[in-house]
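1. Sharing a sequence plus its predicted fold:
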Amino acid sequence: MKIIKFLAVVLATVSLNAQNTKENSDQQKGYYITAIGNRVDGYYKTTDFLDAESLQFKKTETEPYTTLDVSTVTEYGIGTEFKFIKRTFQFDDTETSMKRLDTQSTPNWVTTTDFLNVLVEGEASLYSYRGKNGTKFFYNIKSKEEMPIEQLFYKRYRISQTSISENKVYLQQLLRDVRCEDQERSYFAKVKYDKKPLIRVFTQYNECIGQEYTAYNNSTGKNFELSITGYAGAHLTSFKVNSTEADSDAEGLLSPAVGVEFALVFPSEKWAFLGRVEFENLSGETEGNYERGFASSITDIYELDAQAINVQVGVRHNFARKDKSNFFVDGLVCASIPYGEIVKKTVVNTDGGNSFERPGETFDLQTSFCLNFGLGYTYQNKYGVALRYETGRNMFTNLPTTSTTSISRLGLNLRYTFY
């Protein structure tokens, strides 16, 4: 009980502090512009702003969030952190994975209408677009009225099974369109196809020609988020002792458990690192029978009386839905630290119907390891249920005995996420 009270106090303290922090950073002032040109100001729920489909918006601080219908939006932004504009543009839609590179150096142009992330806005503007084949960068020059937004073209391609080459047309584009008079040509030969060096090129160009510009930080979007969940459940635990003399029967025990789960959720909310600390109660017995010669049989009775602190770490995959419900699967490695013992009693049954009990043996238990798998569902990001299975634990590990335990669990947990 002291352990349960300690976990409750720690959980309540951490939850309160983190909840206050989260409430302060959960929303950001922003706007969007409709297809007919109307500007709507309000608040965005902090999220991965690169994913337009995940945007939650409200006009006032007190009203609830609703999903923004981006099909009716031509632009949205959050201060000087983010700005997105909807445009029709061409981009190279070839594979960027090293395993699936094609053998052509030329682009596979695809036309789409989507949101571009504005990185630098000025006489020379820089944009990015995140598609299924990675992030591409785009640009245009305001004074060149006939110039559309076009991709800074870069492509890796395979010239043999072991060799890869690069098409770096973007370096020629930069040299031609955003080079200051006093810049050496050699400078552009070293610019990497990445956000930071490209932003540097465009800000330097706008500064050197004396034009005002805005550089968007892209720094206040959703980062890794800590989630804390308390849970309690009952497990059908299979308790068995394997011995060189005779294996005992697998007996079913009902073992309760309570715990707390810490999840470090990725910005996409699809993956999370997990850490769980759990208190478990174990109590029950199992028997093994075998013959000894012609005149007697032996019954070994194993009585388990223990508690365990289970420390688990692993990963989870979420199948999040827009209605805030979520299915998930996860897998963890568990270190089970038991406090208690197994008492072995041996009863000798003679052929004449008599029996006597030998002096019992007491075994202290040692830390054991296993795997833990879960399948669950949460509603409104708060209430949930999970079905969990845990592989067998050998709590006789490192003891001078030829016996091993097999303690596996199948259980149902009820969950509540504090934040």
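-> Perfect, thanks for sending it.
2. only C-alpha atoms for contact and neighbour calcs from this point on.
-> Noted.
3. can you map out the helices along the stretch 51-200 of the chain?
-> 169-177, 185-188, 195-208 (DSSP state H, counting those that start in this stretch).
4. Can you mark which positions in the shortest one are buried?
-> Looking back up the chat, that one is helix 185-188. residue 188 (16 or more other CA atoms under 10 Å).
5. next one: that helix to chain centre, how far?
-> 41 Å (CA atoms, centre = their mean, to the nearest Å).
6. try it against this one:
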Amino acid sequence: MQKKLLVLFVTMLCARSYAQISFEKGYFIDESERKTECLIKNIDWKNNPSEFEYKLSQDGVSKVKTIKTTKEFGITGYSKFIRAHVNIDRSNDERISSLSTTRAPDFHKEELFLKVLIEGKASLYYYEGGNTKRYFFKREDQSEIQPLIFKKYITQNNKIGTNVGYKQQLWDALKCEEISRSTIERLDYTQSSLAKIFIKYNSCTSSEYISYKKGQN
């Protein structure tokens, strides 16, 4: 009896997981700036994708678009990704044995799909891939997306130090009466903390903005 219940539970769990992965209303923009309305397979990407699966109709043939031919794609009311050439530091901050002895980020230029978190006069982006979790930002008067600097490293005293350059970057970039130096100093390098300061800046400057959160727009 217990074995039958276990099999039934596993079957239901698999069916539920399968049902959650579905093609949902979305779009993509190609190299020629042409926007195509379509259905995109929503697999709730933990790691930022380099490609995605789509169909032009529910009964249509499933196809794949890659970062090489796509400038932007999104699932309506759920998520948005943009292609960008950015400097990224892939230093491993999670394992002490992997920490560098250099305080400065080890930047490399890469072409990535960045997840849009806040879009407005000042926009916030996110990238996750393996052990790399990095945030990026851009003001509307800037031409390039900039990495928000954060890096753990081993000091000369053999202790763990943290380069929190992102705080100075945001202090310089998000000038507003409602944002004080102490507010910036309290910022954590997390999605919730950074998103709040970008929302505050856009609100303070009377800028319309979109906050992309899981499951809602």
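-> Now that the structure is in, tell me what you want to look at. All figures in this text were calculated on a predicted structure; none of them were measured in a lab.
7. So which of the helices of the stretch 51-200 of structure 1 has the densest surroundings on average?
-> helix 195-208 (a mean of 17; mean count of other CA atoms under 10 Å).
8. in structure 2, what residues pair with it?
-> The aligned range for helix 195-208 of structure 1 in structure 2 is 191-204, by TM-score structural alignment.
9. once aligned to structure 1, how far is that stretch on average?
-> Comparison of stretch 191-204 of structure 2 with structure 1 after fitting gives an average deviation of 0.6 Å (mean CA distance after the TM-score superposition for structure 1).
10. From the chain's centroid, how far away is that stretch?
-> 15 Å.
11. coming back round to it: for the helices of the stretch 51-200 of structure 1, give me TSV that also has distance to residue 301 of structure 1.
-> As requested, the helices of the stretch 51-200 of structure 1 are exported to TSV (distance: least, CA to CA, whole Å):
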stretch	distance to residue 301 of structure 1
helix 169-177	77
helix 185-188	79
helix 195-208	68
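12. Contacts made by the match of helix 195-208 of structure 1 with the rest, please.
-> Applying CA atoms under 8 Å, 6 or more residues apart in numbering, the external contacts of stretch 191-204 of structure 2 come out as 117-118, 120-124, 174-179, 187-188, 208-209, 211.
13. 7 Å instead, please
-> 118, 120, 121, 122, 174, 176, 178, 187, 208, 209 (CA atoms under 7 Å, 6 or more residues apart in numbering).
14. just stretch 90-106 of structure 2 next, same as before
-> 89, 131, 132, 151, 152, 153, 154, 155, 163.
15. Let's see the ChimeraX selection covering just the buried ones among the residues you listed.
-> Command for ChimeraX, covering only those of these found buried under the criterion 16+ other CA under 10 Å:
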select :89,151,152,153,154
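16. mind listing which of the contacts of stretch 90-106 of structure 2 are in strands?
-> 89, 132, 151, 152, 153, 154, 163 (DSSP state E).
17. Dump those residues to a markdown table, plus distance to residue 16 of structure 2.
-> As requested, those are exported to a markdown table (distance: CA to CA, whole Å):
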| residue | distance to residue 16 of structure 2 |
| --- | --- |
| 89 | 37 |
| 132 | 30 |
| 151 | 39 |
| 152 | 39 |
| 153 | 42 |
| 154 | 45 |
| 163 | 43 |
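18. Name the nearest of these relative to residue 4 of structure 2.
-> Of all those, residue 4 of structure 2 sits closest to residue 132, with 41.8 Å by CA to CA.
19. and the equivalent of residue 93 of structure 1 over in structure 2, how far is that from residue 4 of structure 2?
-> By TM-score structural alignment, residue 93 of structure 1 lines up with residue 90 in structure 2. As judged by CA to CA, to the nearest Å, residue 90 of structure 2 and residue 4 of structure 2 stand 47 Å apart.
20. more neighbours, those two?
-> residue 90 (17 against 8; other CA atoms under 10 Å).
21. so how far is residue 150 of structure 2 from residue 93 of structure 2?
-> Distance from residue 93 of structure 2 to residue 150 of structure 2, by CA to CA: 9 Å.
22. quick one, which of these two is more surrounded?
-> residue 150 (21 against 18).
23. just to revisit the earlier point, distance to residue 35 of structure 2 added to the contacts of stretch 90-106 of structure 2, as a markdown table?
-> As requested, these are exported to a markdown table (distance: CA to CA, whole Å):
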| residue | distance to residue 35 of structure 2 |
| --- | --- |
| 89 | 32 |
| 131 | 33 |
| 132 | 31 |
| 151 | 37 |
| 152 | 41 |
| 153 | 43 |
| 154 | 47 |
| 155 | 49 |
| 163 | 40 |
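24. ok, of the contacts of stretch 90-106 of structure 2, which one's closest to residue 37 of structure 2?
-> Relative to residue 37 of structure 2, the closest of the contacts of stretch 90-106 of structure 2 is residue 132; by CA to CA it sits at 31.6 Å.
25. quick one: buried residues of stretch 99-116 of structure 2?
-> Of the residues in stretch 99-116 of structure 2, those buried (16+ other CA under 10 Å) are 99, 100, 103, 105, 112, 113, 114, 115, 116.
26. which residues touch residue 72 of structure 2?
-> Neighbours of residue 72 of structure 2 in contact, by CA under 7 Å, 6+ apart: 28, 29, 81, 82, 83.
27. Excluding sequence neighbours, find me the nearest residue to it.
-> Spatial nearest neighbour of residue 72 of structure 2, chain neighbours left out: residue 82 (4.4 Å); criterion: CA to CA, 6 or more residues apart in numbering.
28. okay, now the one you found: neighbour count?
-> 18.
29. ok so, going back, most neighbours, which of the contacts of stretch 191-204 of structure 2?
-> residue 118 (23 neighbours).
30. which one in structure 1 is aligned with it?
-> Match for residue 118 of structure 2 (TM-score structural alignment): residue 120.
31. That match contacts residue 215, correct?
-> Yes - under the criterion of CA atoms under 7 Å, residue 120 of structure 1 makes contact with residue 215 at 4.5 Å.
32. Show me where structure 2 has its strands.
-> 22-30, 35-42, 51-55, 63-66, 70-75, 79-89, 107-119, 122-129, 132-139, 146-147, 151-154, 160-163, 210-211.
33. okay, those strands in JSON lines with distance to residue 200 of structure 2 next?
-> Supplementary listing: these in JSON lines, determined by distance: least, CA to CA, whole Å:
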{"stretch": "strand 22-30", "distance to residue 200 of structure 2": "28"}
{"stretch": "strand 35-42", "distance to residue 200 of structure 2": "30"}
{"stretch": "strand 51-55", "distance to residue 200 of structure 2": "33"}
{"stretch": "strand 63-66", "distance to residue 200 of structure 2": "34"}
{"stretch": "strand 70-75", "distance to residue 200 of structure 2": "25"}
{"stretch": "strand 79-89", "distance to residue 200 of structure 2": "21"}
{"stretch": "strand 107-119", "distance to residue 200 of structure 2": "11"}
{"stretch": "strand 122-129", "distance to residue 200 of structure 2": "10"}
{"stretch": "strand 132-139", "distance to residue 200 of structure 2": "14"}
{"stretch": "strand 146-147", "distance to residue 200 of structure 2": "19"}
{"stretch": "strand 151-154", "distance to residue 200 of structure 2": "25"}
{"stretch": "strand 160-163", "distance to residue 200 of structure 2": "24"}
{"stretch": "strand 210-211", "distance to residue 200 of structure 2": "12"}
